[in-house]
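# Build the 3D model from these lines:
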Amino acid sequence: MILVTASTIGRYLFSNPIPNVVTIVEMYLMPLLIFGAASLVQRNNDHIVVDALHRRFQTRTKSLISVISLAIGISIFGLISILSIQEGAILTIEGSQTSGQLSLPIGPSWLIVGFGLLVLCARMFEQLITNLLDLIAEYDSSTTELFSRWV
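Coordinates of the predicted model:
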C-alpha cells in the first residue's frame, strides 16, 4: 500500500513514479497478502457463509456440513498447494524471470502461494479433526440417551 501510494505521489506530483511497482506488487506482495492471510481467515471463520441457511440447521447438521466442506477444501487446496510448490521449484531451478525493465524471479511467488495454501490445509485439517470429534461425541451422547430410554 505504501509502495503504490509513493509511486502514485511520485507520478502525479513529481512526474517520476517508482519503476515496476505493479510488477513487484502482483508478483510478491499480493500472493503474500492473500495466501499468507488465508489460514488466519479460516481460523477466525471470517469467510463467506450463507447465514440465512446456516442458522436454520441443527448443531449436528452444521458439523456434518463442515466436515464435508473441509474434506473437499483440503483435497482441492492440497492439490493446488502441491502443484504450486512443484511449479515454484521448477521455475526457481530454471531461473525464470519476469520480462521488462526489472527482472524478478518468478519461482518465489509460486512458492508463496503453495506454502500459504499448505498452511491453510493444516488449519483446515485441524478443524476437520475437531468437527469429527464433536460429531462423534454428539453421536455417543445421543445413542446413550436413546439406549437409556429403552433400558
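
# only C-alpha atoms for contact and neighbour calcs from this point on.
Noted.

# Relative to the whole chain's centre, how far out is the longest helix seen in the chain?
Identified as the longest helix of the chain according to DSSP state H is helix 107-150. Distance of helix 107-150 from the chain centroid (CA atoms, centre = their mean, to the nearest Å) equals 16 Å.

# what's the answer for stretch 89-109, then?
Per CA atoms, centre = their mean, the centroid offset for stretch 89-109 relative to its chain is 23 Å.

# Mind checking which residue lies nearest the centre of this protein?
The residue lying closest to the centre of the chain (CA atoms, centre = their mean) is residue 38, at 3.3 Å.

# pretty sure it is in contact with residue 121, am I right?
No - with contact defined as CA atoms under 8 Å, residue 38 does not reach residue 121; the gap is 9.7 Å.

# For whichever helix or strand residue 69 is part of, name the packing helices and strands.
Element membership of residue 69, judged by DSSP states H and E, is helix 59-94. Contacts of helix 59-94 with other secondary structure elements, assessed using 3 or more CA pairs under 8 Å, 6 or more residues apart in numbering; DSSP states H and E, are made with helix 107-150.

# Next, the structure of the following sequence, for comparison with the previous one:
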Amino acid sequence: MLKIYNKIDQFLAYLSSFALFIMMVLIVANAVLRFFLNKPIAGVIEFTGEYLMVFVVFLAMSFTQKNGGHVKVELIQRFFSVRVKSVFDVLVKILSAGIFLVLTYTSFLLFLRHVNQGIHSISSIAYPLAPAVLAISFGSFVMFIRLLLSIFIEKIFNNNIKTNDLEM
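Sure, this is the predicted structure:
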C-alpha cells in the first residue's frame, strides 16, 4: 500500500512540475509578445495565478513533505533534548494534519459550490475555477495522509527511521 501511495505522490509531483513548466512558457511567451508586438496573451496572469500556481503548490506538498523539503524553524528546538524534539515534532504533525483535514473538507465543499453554481473566473477568458479548487482539496487530503503516515511510521520504528528513508 505504501508503494502505491508513493507512486501517487510521485505522479502528483510530476503534474506539479508540468504545471510549473506550462506556467513558465506562458509567462515568457506573454512577456515576449508584450515587448515585441505589444500584444500580450489575454488572461495569462490570472490563469497562472488562479490555476497553475494552485497545481504547483498543492499537488507537490505531500512529495515535498516526504522528502523533507518544507522549511523548518529550528531556532528554539536546538535547545531541547531529543525526546522533547520528538514529542514536539509529533504534536506539530498532528496539528498540521488537523488543519489539512479541515482544509480538505472546506475546499471540497467550495468545489461543490463552484460546480453547482458554475462559478468562473472574472478574467477576460472566464474559465471555470472548480478544477483549481478540487486540486486544493485533493492536495490537502494527500498531505493529510502523508502526515498521518509520517507519524505512525516513525512511531512504529521508534524514531529510528524517518518517512523519507523508507522505500515505500
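
# Could you get me the TM-score between them?
Here the superposed chains carry a TM-score of 0.82, computed using TM-score structural alignment, normalised by the length of the first structure; 137 aligned residues with a CA RMSD of 1.8 Å.

# and the most far-flung residue of the second structure relative to its centre, how far is that from residue 24 of the second structure?
Note on the second structure: the largest separation between a C-alpha and the mean C-alpha position, by CA atoms, centre = their mean, falls on residue 37 (36.0 Å). Residue 37 of the second structure sits 19 Å away from residue 24 of the second structure, going by CA to CA, to the nearest Å.

# same thing with residue 75 of the second structure?
For residue 75 of the second structure, the distance to residue 24 of the second structure equals 35 Å [CA to CA].

# Of those two, which one has the most company?
residue 24 (13 against 7; other CA atoms under 10 Å).

# secondary structure class for the more buried one?
Three-state assignment for residue 24 of the second structure (DSSP: H, G, I helix; E, B strand; the rest coil): helix.

# Same question for residue 125 of the second structure.
Under the three-state scheme (three-state DSSP), the conformation of residue 125 of the second structure reads as coil.

# Now which residue in the first structure aligns to it?
With TM-score structural alignment defining the correspondence, residue 125 of the second structure maps onto residue 102 in the first structure.

# which non-adjacent residue is nearest that match?
Excluding its sequence neighbours, the residue lying closest to residue 102 of the first structure (CA to CA, 6 or more residues apart in numbering) is residue 20, at 6.7 Å.

# before we move on, what about residue 114 of the first structure?
If you skip the residues right next to it in sequence, residue 114 of the first structure has residue 81 as its closest partner in space, 4.2 Å away by CA to CA, 6+ apart.

# For the one you found, give me its contacts.
With contacts taken as CA atoms under 8 Å, 6 or more residues apart in numbering, residue 81 of the first structure has the following neighbours: 113-118.

# Now check the residue nearest to residue 102 of the first structure against the second structure: what is it aligned to?
Under the alignment (TM-score structural alignment), residue 20 of the first structure maps onto residue 43.

# That concludes my questions; thank you for your assistance.
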